[in-house]
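Participant: Provided below for reference: sequence and predicted model.
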Amino acid sequence: MIFSSPEFIFIFLPVTFLIYFSLNKARKHKLAKISLVLASLYFYSYWSLEYLPLMVGSIIFNYSFGVLISSKTGRAKKFFLSVGVITNLAILGYYKYANFFLDNINALSGSDFHTMSIILPIGISFYTFTQIAFLVDNYKGYVKEFDIINYTLFVTFFPHLIAGPILHHKEMMSQFKSKWTYAIRYRHIIMGVMIFGVGLFKKTIIADTFAISANIGFAPGFEHNFISAWVASLSYTFQLYFDFSGYCDMAVGAALLFNIWLPINFNSPYKALDIQDFWRRWHITLGRYLRDYLYIPLGGNRCPTFRVYINLFITFVLGGLWHGASWMFIIWGALHGLALAIHRAWKTLGMSMPNPLAWIVTFLYVNTA
């Protein structure tokens, strides 16, 4: 089920809304949350029930390890964190990267390892990263609440479940436990419907229109001239933005109906005047995640200058790999990591360029990447 489908808009969303607030009105608040969890699990398993046990198992595992981490100190605390993070990454690696790894071994060695019939579980990258953040935040002492229903809702809440944004435990749990969310807020309904409508327009009218030209232009064997090459390239660039941004807008709008504020994930990224500004505007929660859980642990900008450049490069290569099991994603991440290192050196030297030129250079680089 996707947000733009009639089943979601006219059946799932209104039915879930009515059940949730009817139960809250009857003062059955815990049951209302459970109904929202069950609705989210139904939403997740709409395509296939096959991977529902995997997600439920992931929730039970990470919640249990979160409780363990909070109850330990010293080496034991670090041990359980390490086991939890490694287990999450191993599961993600198996489902997302096993065949990619085998294909590359075969290509390099001439061997003939058989690839496995693995179907990537929908949303596994998002709910895995969300829960790794929970374990790390727990280790740092930021997690203060361990209600199993609120935690399950935090992971499964359907607006963010499939395509983000990537959530922090500390910014969501206070909302899920707040009594202020129990009543219908008509202001939120109006805002939510409007934001959802903007996202729906971005996805179905703008992105899907650009997709026509992009699909034709990127079709195997299509012969380009100068104009058609630019049309295909720019069409894909705008399709990608309006598709993803529209989906995130719909997620924010749907969540607001339930009085939940999701973080904004896009802020007009194609207006950026440099590559650092672009990453402050594009997939904001992923950039925040990479900064907090990868770049800073690598040493961030507290290292010698050359090491800072290496940290930036590694962070974005791994960020590219997170997007998908393909050398194209790795190259894309490497291009952005390289651009960020060059931009940092440029600023260190005190250099600048006029805003119009800066915008053109940034946009064309992003488009090329």
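Facilitator: Done, it's in.
Participant: please make it C-alpha for all contacts and neighbour counts, starting now.
Facilitator: Noted.
Participant: which residue packs closest to residue 359, ignoring adjacent ones?
Facilitator: Leaving aside its sequence neighbours, residue 359 sits nearest to residue 273 (Cα to Cα, 6 or more residues apart in numbering; 4.5 Å).
Participant: regarding that neighbour, what is its secondary structure?
Facilitator: Following DSSP: H, G, I helix; E, B strand; the rest coil, the label given to residue 273 is coil.
Participant: can you get me a residue count around residue 194?
Facilitator: Neighbourhood size, residue 194 [other Cα atoms under 10 Å]: 15.
Participant: spell out the residue ranges of the helices in the stretch 1-150 of the chain.
Facilitator: Under the criterion DSSP state H, counting those that start in this stretch, the stretch 1-150 of the chain contains helices at 6-7, 13-25, 29-45, 52-71, 74-109, 124-139, 148-156.
Participant: hang on, residue 200 packs against residue 251?
Facilitator: No: using Cα atoms under 8 Å as the test, residue 200 is too far from residue 251 to be in contact (10.2 Å).
Participant: before we move on, back to that, highest mean neighbour count out of the helices of the stretch 1-150 of the chain?
Facilitator: Most buried of the helices of the stretch 1-150 of the chain, by mean neighbour count (mean count of other Cα atoms under 10 Å): helix 124-139, with a mean of 22.
Participant: between that one and helix 74-109, how many degrees?
Facilitator: With axes from the mean of the first three to the mean of the last three Cα atoms, to 10 degrees applied, the angle from helix 124-139 to helix 74-109 works out at 150 degrees.
Participant: helices or strands next to helix 124-139 in the packing?
Facilitator: helix 52-71, helix 74-109, helix 148-156, helix 169-176 (3 or more Cα pairs under 8 Å, 6 or more residues apart in numbering; DSSP states H and E).
Participant: for residue 167, give me its contacts.
Facilitator: 130, 262, 263, 285 (Cα atoms under 8 Å, 6 or more residues apart in numbering).
Participant: and which of those residues is nearest to residue 240?
Facilitator: Nearest to residue 240 among the contacts of residue 167, counting by Cα to Cα, is residue 285 at 17.0 Å.
Participant: inside helices: which ones of the contacts of residue 167?
Facilitator: If you go by DSSP state H, the contacts of residue 167 have 130, 285 in helices.
Participant: a markdown table please, covering the contacts of residue 167 and showing distance to residue 119.
Facilitator: Below are the contacts of residue 167 laid out as a markdown table (distance: Cα to Cα, whole Å):
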| residue | distance to residue 119 |
| --- | --- |
| 130 | 21 |
| 262 | 29 |
| 263 | 30 |
| 285 | 26 |
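Participant: another one to put next to it:
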Amino acid sequence: MLFNSYEFIFAFLPITFFLYFYLNHNRLTEASKAFLVFSSLFFYSWWNIAYLPIILSSMLFNYIIGTALNKDNEERLHRFSKKTLLTFGIVSNLALLGYFKYMDFFIENINLLSAAYIPLLHLALPLAISFFTFQQIAYLVDSYRQETAEYDFLNYSLFVTFFPQLIAGPIVHHSEMMPQFAKTKNKVKNYRNIAMGVFIFSLGLFKKVVIADTFAVWATQGFDVATTLNLFEAWATSLSYTFQLYFDFSGYTDMAIGIALLFNIKLPINFNSPYKATSIQDFWRRWHITLSRFLRDYIYIPLGGYRKGEFRTYTNLMATFILGGIWHGAGWTFMFWGFLHGIALVINRAWSKLGFKLWIWLAWLITFNFVNIAWVFFRAKEWEDAVKVLSSMLSLDDIILPGFMSSKFYFLFQYGFQFGGFVDNIKGGKDTFAYLFIAFVLVLLFKNSTFHMNKIKFNYLTILFVSLCLSISILSLNQVSEFVYFNF
């Protein structure tokens, strides 16, 4: 079930909301939690009920391991050390993730290197497996550090399955979620939270179905359909995906935060205007913040962080971001995308150590263009697709200008310029570059939506704005599309 679907907006969400608070109003606290867990599992199973046993088994396994880690050795661990139990838990989680997400990729490379023919398994990737696996690994490590105290399977199930953040994050900690569910005041409808939730949900829905899905058409044509691209088509393709991903993920994040607020739960901020970043380090402080936090706390710091010398620091950065690339998908393009970001972070750190500084506008320009070019590998299904887009972006051999410019710039014919449909191969037109310009304005000049949420004043103007966003978005739901991060 998608956030941007009629069944979610007009059936699942209102029914879940009213029944949850009805049960709490009648002081049926345990029943309300059980109902929210049931609703979340129903939401998850809507995609494919075959995924349900996988998440249930994963939850039960990690609950048992986590509870054992949080108890005294003599009471629960018997002859196993906590470190052994933690290692077993992490390896088991990674094995589950590796089997479903990476097994076919592994087999493909074995076949390529050995000239063998091992049949592919063609496994369907269970929805959200990367997110609920990382979230539960974090829970195990926190339990090992004695930072959790959860011995109730119902509460643990609610922590893992809470549907606003189940499918694509944010990746949350037990300690930042469960105290909120335990608060008595959060079991009563809060009309300010409801108003803020509807406001931020409306913004997110508009970002997704009106803005992101518009850019998706040109990005898909450029990457997956067109066999050749001219200079403008290539740049329009890469920028269209850059903005599609931005508004798609930003929209999902806003919708998740808004839905959670309806239930008086505040999810951590996961997106903070990342295209305003003036360094790659700044970018990762703003993009998918909870994933960056996980990579820092559970990979980079355990590897030694910056505490073991500069060379080791650079090695740790590279390893962390290559693993981050692999987490996003089973493919060499994802690994190379992670490698590029690792290299960029190493250069950024070395540059800072030398004390060099750039003008702010130049630092932004370099950062944005690096991110834009790196997204090409992130989006491309095959190396050839990435090469097609990048080679055309960097080539001046095939420049086609809009046909209406031919009368004024006819002298350019002698320099090899052509006039005509300058973005025909991606099914674009003049509006393509108008949308790109508007997107630049939105991401650079406007504040992050969560800032507006915290400052919002509820008046007739706000109601009109929300109504317009919702109306336009709902009328645009004729072709429902998944969020990009659902694929990870």
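Facilitator: It's in. No experiment lies behind these values; they were computed from the predicted model shown.
Participant: can you pull the TM-score for these?
Facilitator: The TM-score (TM-score structural alignment, normalised by the length of structure 1) is 0.98; 369 aligned residues with a Cα RMSD of 1.0 Å.
Participant: if we can go back for a sec, any chance of the helices and strands packed on helix 124-139 of structure 1 in a markdown table, plus distance to residue 240 of structure 1?
Facilitator: Formatted as a markdown table, those follow (distance: least, Cα to Cα, whole Å):
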| stretch | distance to residue 240 of structure 1 |
| --- | --- |
| helix 52-71 | 27 |
| helix 74-109 | 21 |
| helix 148-156 | 25 |
| helix 169-176 | 27 |
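Participant: of the ones you listed, which is nearest residue 290 of structure 1?
Facilitator: helix 74-109 (14.9 Å).
Participant: what is the orientation angle of the closest one with helix 52-71?
Facilitator: 140 degrees.
Participant: higher neighbour count, residue 200 and residue 251 of structure 1?
Facilitator: Here residue 200 of structure 1 and residue 251 are set side by side on neighbour count (other Cα under 10 Å), and the busier one is residue 251, at 28 against 24.
Participant: from residue 310 of structure 2, how far off is whatever residue of structure 2 lines up with the more buried one?
Facilitator: Aligned by TM-score structural alignment, residue 251 of structure 1 pairs with residue 256 of structure 2. Distance, residue 256 of structure 2 to residue 310 of structure 2, using Cα to Cα, to the nearest Å: 39 Å.
Participant: swap in residue 50 of structure 2?
Facilitator: 48 Å.
Participant: likewise for residue 275 of structure 2?
Facilitator: In terms of Cα to Cα, residue 275 of structure 2 sits 28 Å off from residue 310 of structure 2.
Participant: name the residue in the two with the higher neighbour count.
Facilitator: Higher neighbour count among residue 275 of structure 2 and residue 310: residue 275, with 22 against 14, using other Cα under 10 Å.
Participant: tell me the contacts of the more buried one?
Facilitator: So residue 275 of structure 2 contacts 283, 368, 443, 444 (Cα under 8 Å, 6+ apart).
Participant: before we move on, what about residue 378 of structure 2?
Facilitator: Residues in contact with residue 378 of structure 2 (Cα under 8 Å, 6+ apart) are 333, 334, 337.
Participant: can you classify it as helix, strand or coil?
Facilitator: Residue 378 of structure 2 ends up helix, using three-state DSSP.
Participant: gap between it and residue 239 of structure 2?
Facilitator: 13 Å.
Participant: check residue 86 of structure 2 too.
Facilitator: Distance from residue 86 of structure 2 to residue 239 of structure 2, by Cα to Cα: 43 Å.
Participant: kindly report the same for residue 390 of structure 2.
Facilitator: For residue 390 of structure 2, the distance to residue 239 of structure 2 - Cα to Cα - is 12 Å.
Participant: quick one: what's aligned to residue 300 of structure 2 in structure 1?
Facilitator: Per TM-score structural alignment, residue 300 of structure 2 is aligned with residue 295.
Participant: hmm, residue 315 and that match touching each other?
Facilitator: Yes: counting by Cα under 8 Å, residue 295 of structure 1 touches residue 315, with 5.8 Å between them.
Participant: number of nearby residues for the match of residue 300 of structure 2?
Facilitator: Residue 295 of structure 1 has 22 nearby residues by other Cα under 10 Å.
Participant: residues touching it, list them.
Facilitator: By Cα under 8 Å, 6+ apart, the neighbours of residue 295 of structure 1 are 311, 312, 315.
Participant: the helices in the stretch 251-400 of structure 2, which residues?
Facilitator: 280-286, 289-295, 310-328, 332-353, 360-379, 383-393.
Participant: tell me which of the ones you listed sits nearest to residue 123 of structure 2.
Facilitator: Among the helices of the stretch 251-400 of structure 2, helix 310-328 sits nearest to residue 123 of structure 2 (Cα to Cα), with 16.7 Å.
Participant: with structure 1 superposed, average distance for that closest one?
Facilitator: Taking mean Cα distance after the TM-score superposition for structure 1, the mean distance separating helix 310-328 of structure 2 from the aligned residues in structure 1 is 0.3 Å.
Participant: which residue numbers in structure 1 go with that helix?
Facilitator: By TM-score structural alignment, helix 310-328 of structure 2 lines up with residues 305-323 in structure 1.
Participant: hmm, which of the contacts of residue 275 of structure 2 are common to structure 1?
Facilitator: Among the contacts of residue 275 of structure 2, the contacts conserved in structure 1 (both residues aligned by TM-score structural alignment, their matches' Cα atoms under 8 Å) are 283, 368.
Participant: of the contacts of residue 275 of structure 2, buried ones?
Facilitator: Buried members of those, scored by 16 or more other Cα atoms under 10 Å, are 283, 368, 443.
Participant: coming back round to it: which of residue 390 and residue 239 of structure 2 has more neighbours?
Facilitator: Set residue 390 of structure 2 next to residue 239 and count neighbours by other Cα under 10 Å: residue 239 wins out with 24 against 20.
Participant: map that one onto structure 1.
Facilitator: Residue 239 of structure 2 maps onto residue 234 in structure 1, by TM-score structural alignment.
Participant: just residue 265 of structure 2 next, same as before
Facilitator: Match for residue 265 of structure 2 (TM-score structural alignment): residue 260.
Participant: how about its match, nearest residue that isn't a chain neighbour?
Facilitator: residue 175 (6.5 Å).
Participant: and the corresponding residue of structure 2 for that neighbour, what is it in contact with?
Facilitator: For residue 175 of structure 1, the aligned residue in structure 2 is residue 180 (criterion: TM-score structural alignment). Residue 180 of structure 2 sits next to 186, 264, 265 when contact means Cα under 8 Å, 6+ apart.
Participant: ok, residue 104 of structure 2 next?
Facilitator: By Cα under 8 Å, 6+ apart, the neighbours of residue 104 of structure 2 are 120, 121, 122, 123.
Participant: just tell me what the third one corresponds to in structure 1.
Facilitator: Per TM-score structural alignment, the equivalent position to residue 122 of structure 2 in structure 1 is residue 117.
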